[in-house]
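*Asks:* Dropping a prediction and its sequence here:
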Amino acid sequence: MMSKSEFRNKAISDRESQSGDEVKLKSQKIFERLISLDSVKNARSIMTYIDFRNEVQTRLLIDYCLSNGKNVVIPISVFKGRQLIPSQLMDPDKELQISKFGLLEPKPEYVRVFDKEELDVIIVPGVAFDKYGYRVGYGAGFYDRFLASIDNESVVKVGVAFELQLHDSVPHDSFDATVDIIVTEDRIIEICKKD
């Protein structure tokens, strides 16, 4: 069996093998499925990542949320302590810059720290997911820490992924956070929690 890091590297390689057109088309289908979810339709505040490299693209979702009066919240990565700080985004064309790590994040004057307990939906990226809601990230644990730190049990955690990122099982540890729903270009998977 592959180690978690070997699994991660293979999953990233698989995702990176897609063309830009494939990523765009599949991301559009994922967006259409996302906005069909009651949790997304009814949410007041949605946290989403801003895509990087060949991740599922999120700009359509950001624009949809802003045009429908929803609070859009994006993560700021703080590498000391490996934390995510939620910040409200109001104008993606004006407020973002490329960080020293190559991620789009708010310019300092547009950082608006948002109370994580007020989030209704969190869109969770991942390198790979399985049918139990486990995910493999990039290995730094940012999302595992962030999701574990939220006390609001009603927040809905939605993993977005391409079908090729979905596996029967992924390597995971007991402390890894899970998602409640996975949305791919082909389907919506509601995770049945094991009691």
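*Replies:* Nice, I can see it.

*Asks:* okay, CA-based contacts and neighbour counts for the rest of this
*Replies:* Fine.

*Asks:* most centrally placed residue in this protein?
*Replies:* When CA atoms, centre = their mean is applied to the chain, the residue found nearest the centroid is residue 124 (2.3 Å).

*Asks:* tally of neighbours for the nearest residue to that one once chain neighbours are set aside?
*Replies:* Here the nearest residue to residue 124 in space, its sequence neighbours aside, is residue 159; by CA to CA, 6 or more residues apart in numbering that works out to 4.6 Å. For residue 159, the tally of surrounding residues (other CA atoms under 10 Å) stands at 24.

*Asks:* For residue 156, which non-adjacent residue is spatially closest?
*Replies:* The shortest distance from residue 156 to any non-neighbouring residue, by CA to CA, 6+ apart, is to residue 121 (4.7 Å).

*Asks:* need the longest helix for the protein.
*Replies:* Secondary structure of the chain read by DSSP state H shows that its longest helix is helix 20-34.

*Asks:* Just the residues contacting the helix or strand that that one is followed by, thanks.
*Replies:* For helix 20-34, the following helix or strand on the C-terminal side (DSSP states H and E) is helix 38-41. Taking CA atoms under 8 Å, 6 or more residues apart in numbering as the criterion, the residues outside helix 38-41 that touch it are 34, 35, 46, 120, 121, 156.

*Asks:* let's bring in a second one:
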Amino acid sequence: MTDRNGIRRWARQQRSALSPTEQDQAAKAAAQQALGLTELAGATTLALYLANDGELDPQPLLDALAGAGKTVLLPVLHPFVPGHLLFMRYQRGEAMTLNRFGIPEPQLDVRKVVPVSDIDVVFTPLVAFDDAGHRLGMGGGFYDRSLASYQGLVVGLAHDCQQHPALPVASWDKPLSLIVTPKGIKRFRS
């Protein structure tokens, strides 16, 4: 299978086949894997996401990082630049709103927006990944556009079942250096 949309369907079926218990166990296992990354030692500002549509849930990682005093950010759809994301400081318990895709995000507050250049690590969701560290997203290009000039570390979070041997690569696709799954950390050359 080499068609991007076909691979997306396949990967979404893989992760949607996981039971709620398997999803919960995977989220906790991946958080433990991520917390062991040496690259996080000096990181103070980290962007995560809220899970949607069977994505690996980063909530246990988010809670651990926030509990350790790190600045945790969540993405918000940019209100004026279509197809881009802003990253906002997150505080536990704050109310979320659903964006136009039905994904929860913090209520936009420009005082809490952090420039992408000030983020140490971005944990990104993905639909599929391959043996070379390529990431296949939902197809909207939000992360690709928003992180196009980002020089920091981008780490993919995924279920092991989302790995595909080889993804079709577009000119805008940048391979990830790291992908964290419940079973381990996959490192790639960047």
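*Replies:* Yep, that arrived. No experiment lies behind these values; they were computed from the predicted model shown.

*Asks:* How alike are these chains, TM-score-wise?
*Replies:* After superposition, the two chains reach a TM-score (TM-score structural alignment, normalised by the length of the second structure) of 0.92; 189 aligned residues with a CA RMSD of 1.7 Å.

*Asks:* follow-up on the earlier one: please indicate which of the contacts of helix 38-41 of the first structure are buried?
*Replies:* The neighbour-count test (16 or more other CA atoms under 10 Å) marks 34, 46, 120, 121, 156 as buried among those.

*Asks:* Need the residues you listed in a markdown table (columns: secondary structure).
*Replies:* Rendered in a markdown table, the data for these read as follows (DSSP: H, G, I helix; E, B strand; the rest coil):
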| residue | secondary structure |
| --- | --- |
| 34 | helix |
| 46 | strand |
| 120 | coil |
| 121 | strand |
| 156 | strand |
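
*Asks:* Among those, which one sits closest to residue 96 of the first structure?
*Replies:* Within those, the smallest distance to residue 96 of the first structure is 17.6 Å, found for residue 46 (CA to CA).

*Asks:* Tell me if I'm right that the closest one and residue 116 touch.
*Replies:* No - the pair residue 46 of the first structure and residue 116 does not pass the contact test of CA atoms under 8 Å, sitting 10.2 Å apart.

*Asks:* circling back to that earlier point, ok, so of the buried ones among the contacts of helix 38-41 of the first structure, who is nearest residue 191 of the first structure?
*Replies:* Within those, distances to residue 191 of the first structure taken as CA to CA reach their minimum at residue 156, with 11.4 Å.

*Asks:* what's the counterpart of the closest one in the second structure?
*Replies:* Structural alignment places residue 156 of the first structure opposite residue 153 in the second structure (criterion: TM-score structural alignment).

*Asks:* Return the distance of that match relative to residue 29 of the second structure.
*Replies:* Taken as CA to CA, to the nearest Å, the spacing of residue 153 of the second structure relative to residue 29 of the second structure amounts to 21 Å.

*Asks:* that older thread, among the contacts of helix 38-41 of the first structure, find me the one that's closest to residue 95 of the first structure.
*Replies:* After measuring these against residue 95 of the first structure - CA to CA - the closest member comes out as residue 46, at 17.6 Å.

*Asks:* who's in contact with that closest one?
*Replies:* Applying CA under 8 Å, 6+ apart, we find residue 46 of the first structure in contact with 40, 65, 70, 71, 72, 73, 119, 120, 121, 122, 123.

*Asks:* Grab the nearest non-local neighbour of it.
*Replies:* Closest residue to residue 46 of the first structure in three dimensions, ignoring its sequence neighbours and counting by CA to CA, 6+ apart: residue 121, at 4.9 Å.

*Asks:* what sits against the one you found?
*Replies:* So residue 121 of the first structure contacts 39, 40, 43, 45, 46, 47, 155, 156, 157, 158 (CA under 8 Å, 6+ apart).

*Asks:* Contact partners for the closest residue to residue 141 of the second structure other than its chain neighbours?
*Replies:* With CA to CA, 6+ apart as the measure, residue 83 is the residue that lies nearest to residue 141 of the second structure, at 6.9 Å, once sequence neighbours are left out. Residues in contact with residue 83 of the second structure, defined by CA under 8 Å, 6+ apart, are 77, 140, 141, 142, 145.

*Asks:* since we're on the spatially closest residue to residue 71 of the second structure that is not a sequence neighbour, how many residues are nearby?
*Replies:* Nearest non-adjacent residue to residue 71 of the second structure, counting by CA to CA, 6+ apart: residue 45, 4.7 Å away. Per other CA under 10 Å, the neighbour tally for residue 45 of the second structure reads 19.

*Asks:* Could you provide the contacts of helix 38-41 of the first structure in JSON lines, with additional columns for distance to residue 25 of the first structure?
*Replies:* Converted to JSON lines, the contacts of helix 38-41 of the first structure look like this (distance: CA to CA, whole Å):
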{"residue": "34", "distance to residue 25 of the first structure": "14"}
{"residue": "35", "distance to residue 25 of the first structure": "16"}
{"residue": "46", "distance to residue 25 of the first structure": "23"}
{"residue": "120", "distance to residue 25 of the first structure": "27"}
{"residue": "121", "distance to residue 25 of the first structure": "24"}
{"residue": "156", "distance to residue 25 of the first structure": "25"}
